[in-house]
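Q: pasting the structure only:
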């Protein structure tokens, strides 16, 4: 033993007190209480997450309060179904984000919930976005969705819907930036009249990147033919412009949507408009739900939160659900019992799917499979 160790006094631990708690027991008790308090405080602190939960499903052929969700004027052109069919638009309730922070306790509950999803808040809301900006963005998306749905629904019902394709912005670094300007209205490509935005994109896609192209635009009321060169983006041929489409509708379509934003109801809006403008009941009494973006040409696009929308649809009583084909990987493994999910990529196919469901031939429809 070293000298230092031999000089160190040896002290026995005090015997347990018969009159109260030992110091060790007291320390453990205090530590436990502090841990509980600290855990409670942490659970209430804001967390950098957003939570997706199943939202309500609303029949686009029905009413929101005293108002029809979709109204077509003049009313004589509308054939409202009477057989009890529903075409339900589905929604997701989002908790978290600007002005609506969630706590760690909420996040923990979301993680263990079989019907909710927890994602980093920046996947839903851009950094620094305010509550007002978020609401304005989702309302703008809803408004554009309704315009696109109206064009698609009317066209499917046989109406001619002229559209004006305006350049909203030109990408810097693209050849077109030297000749095309914001607010130019594109009327022709290489001398061929542009019918709609889908036709414009298809025409450009037929060209190779770097190819010469003649773009006819209306600028300040004057038609001008401009020469430029195509570019490339993600393997696609592009002009390098962002487009803004406005329509000249032959009938007025109004929507009574409230407290709902985003573009994902577009497909069901368009389907509802078609049903209202054509005789008979498209669904023949079936309760069908669905989701998907839409463009004026009737193309159905992907949406977010589809797992929660499937749950919301089943809770509302739907037995059939039409999902965007591009969301199929997220559908597989998340289908509630009693719900049959079919996939669709365009509005014509969606209409045909509903007709088959109405005639009892739904089992033949394409279903979602993992790719």
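A: Okay, I see it. Treat the numbers as computed from the prediction; the structure is a model and nothing was measured.
Q: switch to C-alpha atoms for all contacts and neighbour counts from now on
A: Will do.
Q: Tell me if I am right that residue 352 is in a helix.
A: Yes: residue state for residue 352 (DSSP: H, G, I helix; E, B strand; the rest coil) corresponds to a helix.
Q: now it: how far from residue 138?
A: Using CA to CA, to the nearest Å, residue 352 is found at 30 Å from residue 138.
Q: Show me the contact partners of the helix or strand harbouring residue 310.
A: Using DSSP states H and E, residue 310 sits in helix 306-315. By CA atoms under 8 Å, 6 or more residues apart in numbering, the list of residues contacting helix 306-315 from outside reads 52-57, 88, 90-92, 115-116, 289-290, 321, 327, 330-331, 334-336, 338-339.
Q: Can you flag which of the residues you listed belong to helices?
A: Counting by DSSP state H, the contacts of helix 306-315 place 330-331 in helices.
Q: Taking the contacts of helix 306-315, please make a PyMOL selection of just the buried ones.
A: This is the PyMOL syntax for the buried subset of these, where burial follows 16 or more other CA atoms under 10 Å:
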select buried, resi 52+53+54+55+56+57+88+90+91+92+115+116+289+290+321+327+330+331+335+336+339
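Q: Next one for the comparison:
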């Protein structure tokens, strides 16, 4: 029997082939046809100790700190349908997520935010531990180029402006102030690990202290390093491909644990999330329900969460029936205190 007869015949074989082709077509539609959505789902929990390199690390304790992540992927039709009954899938429009830009720009924004968050985590830990330090700016990065898509791109590190080296926002302000902020300017940047020179049109009417506006981008970020008075107190955080600012609290706790005697974990497996500023204040994050699931799957005893996200996290913990304790905190000092109490 030839292929034509299989497709057109009225027998059982022809019917089976037609159903097979129909099934294949439906599966292809569900799995491979793109949708306008991205999907957030629970990610993984990572131990923070291997990511925080201290010059003089403290002895490992009985417990551990873990940061939690959210997994983001493009949603096919099947995942979009599953989201109606699967509470672990959260859909968001790509255009809202990427804010008019590309996925590559989104990743670059997340990377720059993580680099800034690491510095704030170390500074907050130094302040809490009473360790003297100095702040040294070392780079100015385009953290958000905006949707206009000019010569400068998200993630560009500005190294020269008008022939002058740039390592801080103050130096960029001075460079802009030396002439009228208008016309053309030559800028050297590091992009993708390589040096590149671009010519940009400065925005007319912008003042020297409006650096981002002058350069035609949405936001610039000054990256800094903390220089402790004693070299033995130096700490470096290497987050790998983890992006965004929401690991700040857990990095600060791990750094503080490395800088001080004793076991800050109180012998517990402590997962958590939350931004942190240089003064130790913990800020709200997105995707907290997914991170509760990630912490539960990793076997955490305690999940630390920003106060603003506490009720949502508690509700998700109750929904999945975890025995993990969810505790809201507003600062690094408060997180330290609740861990001491939890261990007692």
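A: All right, it came through fine. The structure displayed is predicted, hence computed values, not measured ones.
Q: Mind telling me the TM-score for this superposition?
A: Scored against TM-score structural alignment, normalised by the length of the second structure, the superposed chains reach a TM-score of 0.65; 256 aligned residues with a CA RMSD of 3.3 Å.
Q: Where in the second structure does the helix holding residue 310 of the first structure fall?
A: Aligned using TM-score structural alignment, helix 306-315 of the first structure spans residues 288-297 in the second structure.
Q: mean distance, the matching stretch to its aligned residues in the first structure?
A: Following the fit onto the first structure, the mean deviation recorded for stretch 288-297 of the second structure is 0.6 Å by mean CA distance after the TM-score superposition for the first structure.
Q: Check stretch 17-25 of the second structure too.
A: Relative to the first structure, stretch 17-25 of the second structure is 7.9 Å off (mean CA distance after the TM-score superposition for the first structure).
Q: Where does the spatially most central residue of the first structure sit: helix, strand or coil?
A: Nearest to the mean C-alpha position of the first structure, by CA atoms, centre = their mean, lies residue 303 at 3.7 Å. Counting by three-state DSSP, the backbone at residue 303 of the first structure sits in coil.
Q: Pull the contacting residues for it.
A: 264, 291-293, 324, 327.
Q: Take these and map them onto the second structure. Which survive?
A: By both residues aligned by TM-score structural alignment, their matches' CA atoms under 8 Å, these still in contact after alignment to the second structure are 264, 291-293, 324, 327.
Q: out of these, which is most surrounded?
A: residue 292 (30 neighbours; other CA atoms under 10 Å).
Q: counterpart of that residue in the second structure?
A: By TM-score structural alignment, residue 292 of the first structure lines up with residue 274 in the second structure.
Q: My understanding was that that match contacts residue 249; is that so?
A: Yes: counting by CA atoms under 8 Å, residue 274 of the second structure sits close enough to residue 249 to count as a contact (5.3 Å).
Q: residues shared between the contacts of those two?
A: Shared contacts of residue 274 of the second structure and residue 249, counting by CA under 8 Å, 6+ apart, come down to residue 282.
Q: corresponding residue for residue 116 of the first structure in the second structure?
A: Alignment note (TM-score structural alignment): residue 116 of the first structure maps to residue 89 of the second structure.
Q: isn't that match right up against residue 83?
A: Yes: with contact defined as CA under 8 Å, residue 89 of the second structure reaches residue 83; the gap is 5.2 Å.
Q: And the helices in the stretch 1-150 of the first structure?
A: For the stretch 1-150 of the first structure, the helices defined by DSSP state H, counting those that start in this stretch cover 3-7, 23-44, 104-112, 131-156.
Q: so which of these is the most packed in?
A: Highest mean neighbour count among the helices of the stretch 1-150 of the first structure (mean count of other CA atoms under 10 Å): helix 131-156, with a mean of 20.
Q: any idea how far the helix or strand following that one is from the chain center?
A: Sequence order places strand 163-170 as the next helix or strand after helix 131-156 of the first structure, per DSSP H and E. Here strand 163-170 of the first structure is found 23 Å from its chain centre; the criterion is CA atoms, centre = their mean, to the nearest Å.
Q: what's the answer for stretch 148-159 of the first structure, then?
A: 21 Å.
Q: Equivalent analysis for stretch 68-75 of the second structure, please.
A: How far stretch 68-75 of the second structure lies from its chain's middle: 11 Å, per CA atoms, centre = their mean.
Q: and what of stretch 328-344 of the second structure?
A: Counting by CA atoms, centre = their mean, stretch 328-344 of the second structure comes out at 24 Å from the chain centroid.
Q: what does that stretch rub up against?
A: The contact list for stretch 328-344 of the second structure, computed with CA under 8 Å, 6+ apart, reads 124, 128, 249, 252-253, 264-268, 276, 280-283, 304-310.
Q: just stretch 38-54 of the first structure next, same as before
A: Residues from elsewhere that reach stretch 38-54 of the first structure, judged by CA under 8 Å, 6+ apart: 91-97, 101-105, 107, 110, 115-122, 124, 305, 308-312.
Q: Can you select the buried ones from those in PyMOL?
A: Typed into PyMOL, the line below selects the buried ones among the contacts of stretch 38-54 of the first structure, using 16+ other CA under 10 Å:
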select buried, resi 91+92+94+95+96+97+101+102+103+104+105+107+110+115+116+117+118+119+121+124+305+308+309+310+311+312
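Q: What lines up with residue 331 of the first structure in the second structure?
A: Counting by TM-score structural alignment, residue 331 of the first structure corresponds to residue 313 in the second structure.
Q: pretty sure its match contacts residue 326?
A: Yes: contact between residue 313 of the second structure and residue 326 holds when scored by CA under 8 Å: they sit 7.0 Å apart.
Q: Need the overlap of contacts for those two.
A: By the contact definition CA under 8 Å, 6+ apart, residue 313 of the second structure and residue 326 are jointly contacted by residue 305.
Q: So residue 267 of the second structure belongs to a helix, correct?
A: No: using three-state DSSP, the secondary structure at residue 267 of the second structure is coil, not a helix.
Q: What sits closest to it if chain neighbours are left out?
A: Distances taken as CA to CA, 6 or more residues apart in numbering put residue 63 closest to residue 267 of the second structure, at 4.0 Å, once the chain neighbours are dropped.
Q: The one you found: neighbouring residues, count only.
A: Counted with other CA under 10 Å, residues neighbouring residue 63 of the second structure total 15.
Q: how close does the corresponding residue of the first structure for it get to residue 354 of the first structure?
A: Residue 63 of the second structure maps onto residue 85 of the first structure when the alignment is built from TM-score structural alignment. According to CA to CA, residue 85 of the first structure and residue 354 of the first structure sit 11 Å apart.
Q: so what's in contact with those two at the same time?
A: With CA under 8 Å, 6+ apart, residue 85 of the first structure and residue 354 have common neighbours 282-283, 288.
Q: residue ranges of the helices in the stretch 101-250 of the second structure, please?
A: Using DSSP H, counting those that start in this stretch, the helices of the stretch 101-250 of the second structure run over 103-129, 169-177, 211-215, 248-259.
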